[in-house]
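Visitor: here is my input, please return the structure:
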Amino acid sequence: MNILITGVSAGFGKAIATDLVEQGHTIIGTGRRQHKLDELKTKLGDNFIPLCFDISDISATKTALQSLPADLLNNLDVLINNAGLALGLDSADKADITDWQTMINTNTLGLVNITREILPVMVAKNDGFVINISSIAGNYPYFGGNVYGATKAFVTQFSLNLRADLVGKNVRVTNIEPGLCGGTEFSNVRFHGDDERAKKVYENVDYITPQDIANMVSWLISQPKHININRLEVMPTAQTFAGLTVHKG
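Guide: Okay, the predicted model is just below:
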């Protein structure tokens, strides 16, 4: 298969790309850090094609995709919208507005940009698969989740609406909604490089790993084409959504 994955520089994207190349697929991997893409190219070889650009920039997205060979671009089988980030964990009244804007631009606008470019290709060949990486933050609010949770709720709802629009076009859509995941740069980015604070998030927890998510993606694309898995919500056993808070004055 020809598979486009956004955000392959680290975490989920890197694990997914590595697994799928090893399985014999051709991977187009996007990211903003050229040196990270170069490292993956060295590791994965000719079946990995790096594209360095910011998906929140629609012009850069178009230019990068148009740089691909036409026979590859017009024969994409799977789009995995993985690129995304969380910034800050302050309450909404104290949050940094630039953090909010960055999350909106990457998690929603960037995902929409690249999806809109690829969907016509899949519809034209009457075959394709879009896998979006959302989060349980889009389903269950938590303190400090504010805009990050809202962007992931957007991804979840967008995925459902894609399914509605793509009926009869043989293009599948799955939304993966992970809970607490370690072994990524997620919390390091959220806490603006405070590695010690990030480390504490995962202490004494048997969390979800990037490999776990990569395994799910491999399973999804191996399913028969007449089957569409709408949503996969996954948490570590140690995590739950229970526990409504009541403040008593």
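Visitor: CA only for contacts and neighbour counts going forward, please
Guide: OK.
Visitor: how far away is residue 121 from residue 227?
Guide: According to C-alpha to C-alpha, to the nearest Å, residue 121 stands 21 Å off from residue 227.
Visitor: equivalent analysis for residue 18, please.
Guide: In terms of C-alpha to C-alpha, residue 18 sits 25 Å off from residue 227.
Visitor: higher neighbour count, those two?
Guide: Ranked by neighbour count (other C-alpha atoms under 10 Å), residue 18 and residue 227 place residue 18 first, with 20 against 9.
Visitor: that one should be in a helix, yeah?
Guide: Yes. Assessed by DSSP: H, G, I helix; E, B strand; the rest coil, residue 18 belongs to a helix.
Visitor: wait, it touches residue 41, no?
Guide: No. Judged on C-alpha atoms under 8 Å, residue 18 makes no contact with residue 41 at a distance of 10.3 Å.
Visitor: okay, buried residues for the host helix or strand of residue 212 please.
Guide: Following DSSP states H and E, one finds residue 212 within helix 210-222. Within helix 210-222, the residues that qualify as buried are 210-211, 213-214, 217, 220-221, counting by 16 or more other C-alpha atoms under 10 Å.
Visitor: so where's the longest strand in the chain?
Guide: Under DSSP state E, the strand in the chain containing the largest number of residues is strand 171-178.
Visitor: who touches the very next helix or strand once past that one?
Guide: Sequence-wise, the next helix or strand downstream of strand 171-178 (DSSP H and E) is helix 186-190. Helix 186-190 has contacts (C-alpha atoms under 8 Å, 6 or more residues apart in numbering) with 11, 85-89, 194-195, 197-199, 201.
Visitor: pick out the most distant pair among these.
Guide: The largest separation in these, counting by C-alpha to C-alpha, is between 11 and 89 at 20.1 Å.
Visitor: which one's more surrounded, the two?
Guide: Counted by other C-alpha under 10 Å, residue 11 and residue 89 do not tie: residue 11 has more neighbours, with 22 against 19.
Visitor: residues near the nearest residue to the more buried one once chain neighbours are set aside, how many?
Guide: Counting by C-alpha to C-alpha, 6 or more residues apart in numbering, the nearest residue to residue 11 once its immediate chain neighbours are dropped is residue 184, at 4.4 Å. By other C-alpha under 10 Å, 15 other residues sit near residue 184.
Visitor: and the strands in the chain?
Guide: Secondary structure of the chain (DSSP E): strands located at 2-5, 26-31, 48-52, 78-81, 128-133, 171-178, 231-234.
Visitor: so what's residue 173 up against?
Guide: Counting by C-alpha under 8 Å, 6+ apart, residue 173 touches 129-132, 159-160, 162-163, 228-230.
Visitor: burial of the residue nearest to it when sequence neighbours are not counted, as a residue count?
Guide: Counting by C-alpha to C-alpha, 6+ apart, residue 173 lies nearest to residue 130, which is 4.7 Å off, once chain neighbours are set aside. The local packing of residue 130 (other C-alpha under 10 Å) involves 25 other residues.
Visitor: what about residue 41, how many residues close to it?
Guide: By other C-alpha under 10 Å, 16 other residues sit near residue 41.
Visitor: now the other sequence, so there's something to compare against:
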Amino acid sequence: MTKTVLITGATSGFGAACAEIFSRNKWNVILTGRRKDRLNNLKKKLGKFSSVYTSQLDVRNSDEVEKLITNLPQEFRDIDVLVNNAGLALGLDSADEANLEDWDIMVDTNIKGLLYCTKSVLKTMVKKNSGHIVNIGSTAGNWPYPGGNVYGATKSFVQQFSRNLRADLLGTKVKVTNIEPGMAETEFSLVRFKGDSKKAEKVYENADLLQPEDIADIILWVVNTPERVNINTLEVMATCQAWGHLQVHRN
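Guide: A predicted model of the protein is given here:
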């Protein structure tokens, strides 16, 4: 029986890589994102491998999310896996200098958007006693760094929400996994620095960092583990990245 996956933020990075690997493995894929042209290109590219449904979506809008789920074609209504990938970082300023609007956008996308999407599919998963919620967290939710203030806090929320979901779902066969990537070579920094490609390129300079396909491979493995296995949390860094020393300010 063909399974169905819903991937948010599918137009780039981890989301686009997940779209490709699930499609190539013959899953029905529902792809959402804000860039319609990229969604159309994905549908053309992946339609030869599996059934693809795309929808322009801003996960921050709960009405849009509910409308998407309610109006899915029959072929796509039985969602087996939700990959909550939509998210972003904006700015790298210290908290006293940061832009409050940037903070609002990160909270609305990384927290509230994830909640809206999860809530929209969860009741059906519990009813059929089957399903998997895969949340994309970050090492930033575990380890602080200067300028990571609200972004890191949103990813800490994702971690704790994932744990509490597991507690709520005890006794069902619905799984929850929080994937926590470290530095990865995606459009993440381009978005963080609001289109400043020079700043973004500097982040990835001379480093063999995680690629979107690496995370997509891990997610596909996670959702294909036996029914008795739940991967609670999986933190992954590039080999070239590790924890730094604790900083000390000296007069």
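Visitor: what's the TM-score here?
Guide: Superposed pair, TM-score by TM-score structural alignment, normalised by the length of structure 1: 0.97. Supporting alignment: 247 aligned residues with a C-alpha RMSD of 0.9 Å.
Visitor: circling back to that earlier point, matching residues in structure 2 for the longest strand of structure 1?
Guide: Counting by TM-score structural alignment, strand 171-178 of structure 1 pairs with residues 174-181 of structure 2.
Visitor: check stretch 105-113 of structure 1 too.
Guide: Counting by TM-score structural alignment, stretch 105-113 of structure 1 pairs with residues 108-116 of structure 2.
Visitor: report the separation between the equivalent of residue 226 of structure 1 over in structure 2 and residue 133 of structure 2.
Guide: For residue 226 of structure 1, the aligned position in structure 2 is residue 228, judged by TM-score structural alignment. Plainly put, residue 228 of structure 2 is 15 Å away from residue 133 of structure 2 if you go by C-alpha to C-alpha.
Visitor: could you do residue 18 of structure 2 as well?
Guide: In terms of C-alpha to C-alpha, residue 18 of structure 2 sits 14 Å off from residue 133 of structure 2.
Visitor: kindly report the same for residue 32 of structure 2.
Guide: From residue 32 of structure 2 to residue 133 of structure 2 the distance is 16 Å (C-alpha to C-alpha).
Visitor: and residue 126 of structure 2, by the same measure?
Guide: Distance from residue 126 of structure 2 to residue 133 of structure 2, by C-alpha to C-alpha: 11 Å.
Visitor: which neighbours do these two share?
Guide: Overlap of the contact sets of residue 126 of structure 2 and residue 133 (by C-alpha under 8 Å, 6+ apart) consists of residue 174.
Visitor: any idea where the helices of structure 1 begin and end?
Guide: With DSSP state H as the criterion, structure 1 has helices at 11-22, 34-44, 58-66, 70-73, 97-103, 111-124, 146-165, 186-190, 195-201, 210-222.
Visitor: ok, which of those helices comes nearest residue 244 of structure 1?
Guide: In terms of C-alpha to C-alpha, the element of the helices of structure 1 nearest to residue 244 of structure 1 is helix 146-165, at 16.3 Å.
Visitor: for that closest one, packing partners?
Guide: The contact analysis (3 or more C-alpha pairs under 8 Å, 6 or more residues apart in numbering; DSSP states H and E) places helix 146-165 of structure 1 against helix 97-103, strand 128-133, strand 171-178.
Visitor: could you export those as CSV, including distance to residue 26 of structure 1?
Guide: Listed next are these as CSV, based on distance: least, C-alpha to C-alpha, whole Å:
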stretch, distance to residue 26 of structure 1
helix 97-103, 29
strand 128-133, 15
strand 171-178, 19
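Visitor: which one of those lies closest to residue 71 of structure 1?
Guide: strand 128-133 (15.2 Å).
Visitor: show me how far the closest one is from its chain's centre.
Guide: 9 Å (C-alpha atoms, centre = their mean, to the nearest Å).
Visitor: that one maps to which residues in structure 2?
Guide: Under TM-score structural alignment, the match for strand 128-133 of structure 1 in structure 2 covers residues 131-136.
Visitor: what of stretch 190-202 of structure 1?
Guide: Counting by TM-score structural alignment, stretch 190-202 of structure 1 pairs with residues 192-204 of structure 2.
Visitor: distance of the residue minimising distance to the centre of structure 1 relative to residue 101 of structure 1?
Guide: Closest residue to the average C-alpha location of structure 1: residue 82 at 1.7 Å, with C-alpha atoms, centre = their mean. Using C-alpha to C-alpha, residue 82 of structure 1 is found at 18 Å from residue 101 of structure 1.
Visitor: for residue 78 of structure 1, same thing?
Guide: 28 Å.
Visitor: repeat for residue 179 of structure 1
Guide: According to C-alpha to C-alpha, residue 179 of structure 1 and residue 101 of structure 1 sit 23 Å apart.
Visitor: look at these two and report which has more neighbours.
Guide: It is residue 179, of residue 179 of structure 1 and residue 101, that has more neighbours when counted by other C-alpha under 10 Å, with 20 against 13.
Visitor: test my guess that that one contacts residue 235.
Guide: Yes. Between residue 179 of structure 1 and residue 235 a contact is recorded at 4.5 Å, counting by C-alpha under 8 Å.
Visitor: what touches both of those two?
Guide: Here residue 179 of structure 1 and residue 235 have residue 208 as joint contacts, going by C-alpha under 8 Å, 6+ apart.
Visitor: the helices and strands packed on helix 146-165 of structure 1: which one's closest to residue 72 of structure 1?
Guide: Closest among these, using C-alpha to C-alpha: strand 128-133, at 13.6 Å.
Visitor: contacting residues for residue 238 of structure 2?
Guide: Residue 238 of structure 2 is in contact with 182-184, 208-210, counting by C-alpha under 8 Å, 6+ apart.
Visitor: try it again at 7 Å.
Guide: Residues in contact with residue 238 of structure 2 (C-alpha atoms under 7 Å, 6 or more residues apart in numbering) are 182-183, 209-210.
Visitor: next: residue 53 of structure 1.
Guide: So residue 53 of structure 1 contacts 30-32, 60-61 (C-alpha under 7 Å, 6+ apart).
Visitor: output the residues you listed in a markdown table; the columns should cover distance to residue 249 of structure 1 and neighbour count.
Guide: Shown next, in a markdown table, are the contacts of residue 53 of structure 1 (distance: C-alpha to C-alpha, whole Å; neighbours: other C-alpha atoms under 10 Å):
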| residue | distance to residue 249 of structure 1 | neighbour count |
| --- | --- | --- |
| 30 | 50 | 26 |
| 31 | 48 | 22 |
| 32 | 48 | 16 |
| 60 | 52 | 14 |
| 61 | 51 | 20 |
